[in-house]
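Student: the following block contains a protein sequence and its predicted model.
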Amino acid sequence: MRKILVLLVMIVLSFQYASAQSKLGLKFSPAISSNRVSLIDSLYDVEPYNNTFKFSIGLIYDHELTETYFLSTGLVFVPKYVGFQVSEEQDQPSANYTKNNIEEYRLNYLQVPISLKLFTNEIQPDTRIYFQVGMAPEIKVFSEPLEEDYDLIEEFRTIDATILFGGGAEYRAGINTTLFAGFTYQRGLANVIKTETFGFQEELFLRSTLVSLDIGIKF
């Protein structure tokens, strides 16, 4: 894994020196992490449980295609949260649910976002608005349950992917320095579960959702 990280950093740095109009920077993103649940089962009901505050950090690289279009990529460490509760379906309107089974897990990913940034003209001196759209392949590097007795999910998938939409503003603070801030919405496409042990009638689908405030600097 260390060799892969070194290789990716070297590739990004080589792109940086290849074009004077390209920018390499750092991004810090406090975020709210949650998940979406999909299950068709006549015996059990599964609902998302809770959401948590996470913090991602990473390198970003913006490569100029035209004056207002940039190809954006990078390498970002993204922690995520998975939480859900399982309860028995009601057999009759007056019946009561059995005690809920709640499970929570912690996952960490390395993300390589690939997106297009669209910039406006300057709305005031040295300040531009941008809009961003793209995808973000992810590799899971760590996962664990928050409690030792959580055992419904036996294994998570190694690969995930999200679509991302965002927007924000950039301010040119100097000849080689740009500050930016914005929001990003990331919606997971793949089921993060590889193996579960509960034995539902149909496959249980859990997909991630991440909403972040992005703050950073580019050089």
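Tutor: On my side now, so go ahead. For clarity, every value in this text was computed on a predicted model and none was experimentally measured. Numbers count the residues shown, from 1 in each chain.

Student: going by C-alpha atoms from here, please, whenever you check contacts or count neighbours.
Tutor: Noted.

Student: off-centre distance for stretch 63-78?
Tutor: Distance of stretch 63-78 from its chain centroid, counting by Cα atoms, centre = their mean, to the nearest Å, is 17 Å.

Student: which residues touch that stretch?
Tutor: 8, 12, 19, 21-23, 55-62, 108-121 (Cα atoms under 8 Å, 6 or more residues apart in numbering).

Student: please list only the buried members of these.
Tutor: Among the contacts of stretch 63-78, those buried by neighbour count (16 or more other Cα atoms under 10 Å) are 12, 22-23, 55-62, 108-119.

Student: second one coming, line it up with the first:
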Amino acid sequence: MKKNVLLSLFILLGVYQGYSQRYTYESNYGRNYGRGFFSRFYKLKIGFKFSPGFIINYVDASKNFKTFASNGANVRLSLGPVVDMYITDKYAFSTGLWYTVKSVNYTMHGSFYDNELFKTTPLTAEEIRGTQANFNLQYLQVPITMKIFSDQILQDTPLFLQFGGTLDLKIAEKAMDKPRNALFQYQERLASSQSIFGLGDVGLLLGIGGEKSLNRGGDAFFFGIQYQRGLSEINRDRSFGDLVTKNGAFYLDFGVKF
């Protein structure tokens, strides 16, 4: 897990540095982007965001997992570079690359252990019958969104509406409290070793926020509230198709743009 975190942070740092170098070049030589992709945009703003959030799970379970339900919300973190490519002063295409940790927490009835897998392979001395199953999932998120700005509400603080989606690539999953984690114990007894969760997710993103200028050079502090809702099932179909889980999240966004 530590290796995955370090690799993710290295990727984020590299992307941010590359964007920063591009921005420095553009600041020194003007907004002439040539005939390439960036020539379509009025201006380019690079930044970095830090977003604590509440993760919510939506669970629909049947058959072997019929007693499973969501076990409440948890606080997790999302951070990484943001890139706003302005079409005009009021419209911008916004993307980035975010390292995001999401939690998945289940609660279930003790009758889950009446499953044939546990009858065939009973719990070991190190394992304990549990009524919860908690996991941390690490993703690299690529937002694909639009921002609409308005400077008519608060003076010197343009507000924006953000909408679009995210592409989420899972880079790691970790079972918490393994000796008591009922779903991890179930996974360990499957004939073929496989992860519980799929390779990624596709989500909806809606947000609202504002930007406060820090100086005349265009640097700004930004803040906002963001809602994300996963649109696809994150459990693997092969052995966990009867356990349908989708994620939702509310984030508080804080960051700077240059």
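Tutor: Received, thanks. Please read all numbers here as calculations on a predicted model, not as lab measurements.

Student: can you give me the helices for the first structure?
Tutor: Taking DSSP state H as the test, the helices found in the first structure are 2-18.

Student: for residue 77 of the second structure, which non-adjacent residue is spatially closest?
Tutor: The shortest distance from residue 77 of the second structure to any non-neighbouring residue, by Cα to Cα, 6 or more residues apart in numbering, is to residue 52 (4.6 Å).

Student: before we move on, what about residue 186 of the first structure?
Tutor: Among residues not flanking residue 186 of the first structure along the chain, residue 164 sits closest, at 4.4 Å (Cα to Cα, 6+ apart).

Student: so what does that neighbour match up with in the second structure?
Tutor: Matched by TM-score structural alignment, residue 164 of the first structure corresponds to residue 205 in the second structure.

Student: and what of residue 178 of the first structure?
Tutor: Using TM-score structural alignment, residue 178 of the first structure pairs with residue 220 in the second structure.

Student: what do you get for residue 119 of the first structure?
Tutor: Residue 119 of the first structure maps onto residue 149 in the second structure, by TM-score structural alignment.

Student: ok, now how distant is that match from residue 159 of the second structure?
Tutor: Using Cα to Cα, to the nearest Å, residue 149 of the second structure is found at 6 Å from residue 159 of the second structure.

Student: from what I see, the match of residue 164 of the first structure and residue 164 are in contact.
Tutor: Yes. Here residue 205 of the second structure reaches residue 164: they are 5.3 Å apart, a contact under Cα atoms under 8 Å.

Student: what segments of the stretch 51-200 of the second structure are strands?
Tutor: 69-70, 74-86, 91-96, 98-107, 132-150, 159-176, 200-213 (DSSP state E, counting those that start in this stretch).

Student: need those in CSV with distance to residue 118 of the second structure, can you?
Tutor: Output for the strands of the stretch 51-200 of the second structure, formatted as CSV (distance: least, Cα to Cα, whole Å):
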stretch, distance to residue 118 of the second structure
strand 69-70, 20
strand 74-86, 29
strand 91-96, 44
strand 98-107, 18
strand 132-150, 16
strand 159-176, 19
strand 200-213, 29
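
Student: map residue 83 of the first structure across to the second structure for me.
Tutor: For residue 83 of the first structure, the aligned residue in the second structure is residue 105 (criterion: TM-score structural alignment).

Student: typo on my end, residue 52 of the first structure
Tutor: Match for residue 52 of the first structure (TM-score structural alignment): residue 74.

Student: tell me who's in contact with that match.
Tutor: 54, 55, 56, 103.

Student: pull out the buried members of these.
Tutor: Looks like the contacts of residue 74 of the second structure have 54, 55, 56, 103 buried, using 16+ other Cα under 10 Å.

Student: just give the nearest non-adjacent residue to the last one, would you?
Tutor: Computed as Cα to Cα, 6+ apart, the closest residue to residue 103 of the second structure that is not its neighbour in sequence is residue 136, at 4.6 Å.

Student: quick check: the one you found touching residue 102?
Tutor: Yes. Using Cα under 8 Å, residue 136 of the second structure is in contact with residue 102, at 5.8 Å.

Student: tell me which of these two has more neighbours.
Tutor: The neighbour comparison of residue 136 of the second structure against residue 102 (other Cα atoms under 10 Å) goes to residue 102, with 24 against 16.

Student: state the number of residues packed around the residue lying closest to that one once chain neighbours are set aside.
Tutor: Excluding its sequence neighbours, the residue lying closest to residue 102 of the second structure (Cα to Cα, 6+ apart) is residue 137, at 5.2 Å. By the criterion of other Cα under 10 Å, residue 137 of the second structure has 16 neighbours.

Student: aligned partner of residue 137 of the second structure in the first structure?
Tutor: Using TM-score structural alignment, residue 137 of the second structure pairs with residue 107 in the first structure.

Student: tell me the contacts of that match?
Tutor: Residues near residue 107 of the first structure by Cα under 8 Å, 6+ apart: 79, 80, 81, 82, 140, 141, 142, 143, 144.

Student: same thing with residue 255 of the second structure?
Tutor: 47, 48, 49, 50, 221, 222, 223.

Student: could you dump the residues you listed into a markdown table and include neighbour count?
Tutor: Listed next are the contacts of residue 255 of the second structure as a markdown table, based on neighbours: other Cα atoms under 10 Å:
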| residue | neighbour count |
| --- | --- |
| 47 | 21 |
| 48 | 21 |
| 49 | 20 |
| 50 | 18 |
| 221 | 18 |
| 222 | 21 |
| 223 | 20 |
